[in-house]
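Undergrad: Got a sequence here, can you model it:
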Amino acid sequence: MTDSARAPRAPRATRASRTARAIHRRRDLMRRLHRLHRHIRRWLRAYVSPLGWATLALAIMLWVTFGCFGWHELLAAAIVCTVMLLAALVMSLGNTAFDATISVSQLRVSINDEVNVQVDVRNPGSAPTASARADLPMGDMHERFNIPMLGSHQSKHTSVSFKAVTRAVLPVGPLMIRKGDPFGLMRHEHKLAQRVTVFIHPDIVILDRLHAGIPRDLEGNPSGDIVDDDLDFYGLREYEPGDDVRNVHWLSSAKTRTLMIRQFEATRRTDTSITCDVNPDDYPDSRAFELAVSVHASLGVQALREGRPLYMNAGSTHVKPANPTQFLDQCSAIEPDFQDERNLVRGALMFTPDASFYAITVGAFKPLDDIRHMVMALPAAATCLVVQVAPGAPRALHVFPEFTLATVGSLDDLPPVMGALR
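TA: As a prediction, this is how the structure comes out:
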């Protein structure tokens, strides 16, 4: 009974397996056809431009039309198009197996610094190469130069210089080698060398010290200062006139028969959160925006120089840089963003809820009521400094119960303003 019940199942299983294999073969064939179609399309686009395809179609149409009507004008036009295509084909052929390297004098520069880019193109093979054109992109700029025919293991050295005029993260390369005709019908091109990134840092000023946001905290960082009153026990010393007798360590005093005073190492919590407003609506122009980035960068560099744990917030960027160089690289990439969160404190608290010092840089068009509203969410024990940049305005300092508002009209106003916060 069991065998007879199982017997009909074998054909169904066989048909199902054949169907599955057929589906698998069909899918594999479709993938191969799609891959072949992609390679053919890429090859056609790589060597023949849209203008070249249009010229080829026009030549075919002219030859067919001439065969039908016999007009000599059509024959002349067909010959011209054909000659142009043949000349483009001949001029696009040739050995372009170059090797290239790109080197930059400095990967990190400041505004108005000179950057030198060295490009070395060489022929690594034994056969001579054909002449070609080289295109080196540098951000939005393109440096174009000719590469002559190079013999075996010959090279061509090209030097390009430019001035860093604005803060940016500037990609240099990769080098594009082009071999083609002057009509733009056909071309043979490929990329050489790797892209090099140049960081143009914003202008900054050196501050004396950040005198805010250093409350005593047992979970803070050791400062190295030895004091007589703190939370972290350090050691003992002999009693001196004027010492607080409440700090006498009586057990050690009994053993040494000398009054011994407890000493402590000062621990301070200096977690610093700095936020830059990147919404263009809060700034009158791009110059004011760049001033805000410079103020933001100056505060961050000083915090890192003091060894403070720093958290940077700028638009959708929230990072904890390890050193000033890494921080300035992030500042070079700050871009205006109309979608930036209007309540800047919300993003700062999301990533740094326990900071002891919050520094927020905003534009001149940021209303005071909006600033008051957003700082209300900060912890009561934290210190908040809001720096409002207004190019040309006199520097000023206003102290409110929840925060301190500093107004700077230029980057040089920042050191005296920060010095007044002692």
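Undergrad: use CA for all of it now, contacts and neighbours both
TA: Noted.
Undergrad: Could you check how far Glu420 is from Ser356?
TA: Careful, residue 420 is Ala and not Glu. 19 Å (CA to CA, to the nearest Å).
Undergrad: the more surrounded of these two?
TA: Taking other CA atoms under 10 Å, Ala420 and Ser356 do not tie; Ser356 has more neighbours (23 against 9).
Undergrad: Contacts only, for that one.
TA: Applying CA atoms under 8 Å, 6 or more residues apart in numbering to Ser356 gives the contacts Gly213, Ile214, Pro215, Arg269, Thr270, Asp271, Thr272, Ala381, Ala382, Thr383.
Undergrad: for the nearest residue to Arg178 once chain neighbours are set aside, helix, strand, or coil?
TA: Excluding the flanking residues, the one nearest Arg178 by CA to CA, 6 or more residues apart in numbering is Glu189, at 4.3 Å. Counting by DSSP: H, G, I helix; E, B strand; the rest coil, the backbone at Glu189 sits in strand.
Undergrad: Touching, Glu189 and Asp181? I think so.
TA: No: taking contacts as CA atoms under 8 Å, Glu189 lies outside contact range of Asp181: 11.9 Å.
Undergrad: Please give the structure of this sequence too, so both can be compared:
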Amino acid sequence: MLTPLGRGTAAVSAVLYAAGWWLGYPEPAMLAVAGLVAVAGAVLWTLPRPRLEVDREIAPLKVGRGEPAVGVLHVTNAGRAGVRGLTAHDAAGAAEVAVDIPRLRPRGRRTVTYRLPTGRRGEIPVGPLRLVRADPLRLARRVREYGSPQTLLVRPRTVPLALLPSGRAHHLEGPTSDRSPAGTATFHALREYVVGDEMRHIHWKSSARTGTLMVRRLVDASLPTTTVVLEARPEAWADPDDFELAVDAAASVAAGAAAANFPVRILTGGGPVAETRGGPDDLEVLLDRLTAVAMAEGPSSTVDVVRRVRAGGSLVVVASGGADLGRIAAVRGRFDRVVVLRVRPGEAASAPPGVHLVDFGDLDGLASAWNTLGRAAGRGR
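TA: Predicted coordinates:
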């Protein structure tokens, strides 16, 4: 079909031809004929339908905010004639990425890559992929869609944070089926039997149903939980970028605890976001759940959420500079450690007794302050 430039060229050529014929001047008519010939040639250029085999991949499918992700496009010319003038257009959320494909020889194959936008957290729909074939003058083009849309998961960005000492005697071996203290071992999941497992842990009903010996995986219920409460009310965040930094901070704290195989609980005023019990897949679950967190009016304030949190373990509140430190401090007796992370506060504040206050303006600042807090906590034990 004709592009806007092609339609304009055809219209102007028709007007020039009519004016030249009416006024008796051959020059405008010659220009008009040249323009019409160019438009007709452009249509004939794009009229053949090339036989193309197209495959698009996204690598990787999950990235942290701001980390690189690329589309990898493989285009094969299955026809007997060469193909040129191809441009790939791939939608990525609200943006569109365009990349030129070099000339394809008969039976030839080309691979091109292009960057996908990862500056915003969330599920980014990628596609549909469109291949546009245009003439050299861009007067006409043919558009075809290939494949189906895919989803790029842009998760929160994280920095390594160590697990803070709890300050009380807990069983620090991590989840295990053999070393859980008596009275604290609880059922978590089923897994296949391996040599060395105790026969008393075999789940006979599941084994009979599956035809494979299955054993109960037990966890130590006394492991201290890291509870992360994230302020998500819109009125608390004047700048959306501050909220994105708060989500990154919450993800970093949760990832640090999950990496040590400790239980993690994440909440906002709208309710629970994720809860894990300490396992190898916890980190993926936490980051995936935090990907979908957005600012929203919740039925409860952050302080109300803190008051209802189950006691024990560490409490980490991620809030703006206007956090009510006094009301948060009122629950300090229910937790081993209470930490408030304030994102880019406008002014300094003193931490109430029993509360550790960390102000930060970026993730690097958070990591530095967190490590300092961990060393101080270790010396105070």
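Undergrad: What does the TM-score come to for these two?
TA: Remark: TM-score between the superposed chains equals 0.61 [TM-score structural alignment, normalised by the length of the second structure]; 325 aligned residues with a CA RMSD of 5.1 Å.
Undergrad: In the second structure, which residue is most central in space?
TA: Nearest to the geometric centre of the second structure sits Val154, at 1.6 Å (CA atoms, centre = their mean).
Undergrad: hmm, back to that, pull out the buried residues from the contacts of Ser356 of the first structure.
TA: Gly213, Ile214, Pro215, Arg269, Thr270, Asp271, Thr272, Ala382, Thr383 (16 or more other CA atoms under 10 Å).
Undergrad: Enumerate every residue touching the last one.
TA: If a contact means CA under 8 Å, 6+ apart, then Thr383 of the first structure has Ala212, Gly213, Ser356, Phe357, Tyr358, Phe403 as its contacts.
Undergrad: rerun at 10 Å
TA: Residues in contact with Thr383 of the first structure (CA atoms under 10 Å, 6 or more residues apart in numbering) are 212-215, 272, 355-359, 402-404.
Undergrad: ok, how many other residues are close to His34 of the first structure?
TA: 12.
Undergrad: quick check, Glu57 of the second structure in a strand?
TA: Yes: per three-state DSSP, Glu57 of the second structure lies within a strand segment.
Undergrad: quick one: contacts for the residue nearest to Phe243 of the second structure when sequence neighbours are not counted?
TA: Distance criterion CA to CA, 6+ apart; nearest residue to Phe243 of the second structure, sequence neighbours excluded, is Trp237 at 6.3 Å. By CA under 10 Å, 6+ apart, Trp237 of the second structure lies in contact with Glu231, Phe243, Glu244, Ala246, Met295, Ala319, Ser320, Gly321, Gly322, Val343.
Undergrad: Then Thr275 of the first structure?
TA: Per CA under 10 Å, 6+ apart, neighbours of Thr275 of the first structure: 293, 296, 300, 311-315, 317-318, 344-345, 347-348, 358-362, 386.
Undergrad: Can you flag the buried ones in those?
TA: 293, 296, 300, 311-315, 318, 344-345, 347-348, 358-362, 386.
Undergrad: where do the helices sit along the stretch 151-300 of the second structure?
TA: 204-210, 240-259, 282-291 (DSSP state H, counting those that start in this stretch).
Undergrad: tell me the most buried of those?
TA: Most buried of these by mean neighbour count (mean count of other CA atoms under 10 Å) is helix 240-259; its value is a mean of 23.
Undergrad: and that one, how far out from the chain's middle?
TA: 13 Å (CA atoms, centre = their mean, to the nearest Å).
Undergrad: Same question for stretch 226-246 of the second structure.
TA: With CA atoms, centre = their mean, you get 17 Å for stretch 226-246 of the second structure.
Undergrad: do stretch 139-152 of the first structure as well
TA: 27 Å.
Undergrad: What is the end-to-end distance of it?
TA: Start-to-end, stretch 139-152 of the first structure (CA to CA) is 33 Å.
Undergrad: mind listing what's buried in it?
TA: Ile147, Met149, Leu150, Gly151.
Undergrad: what's the closest of the residues you listed to Ala168 of the first structure?
TA: Ile147 (29.8 Å; CA to CA).
Undergrad: What distance do you get for that closest one to Leu74 of the first structure?
TA: 39 Å.
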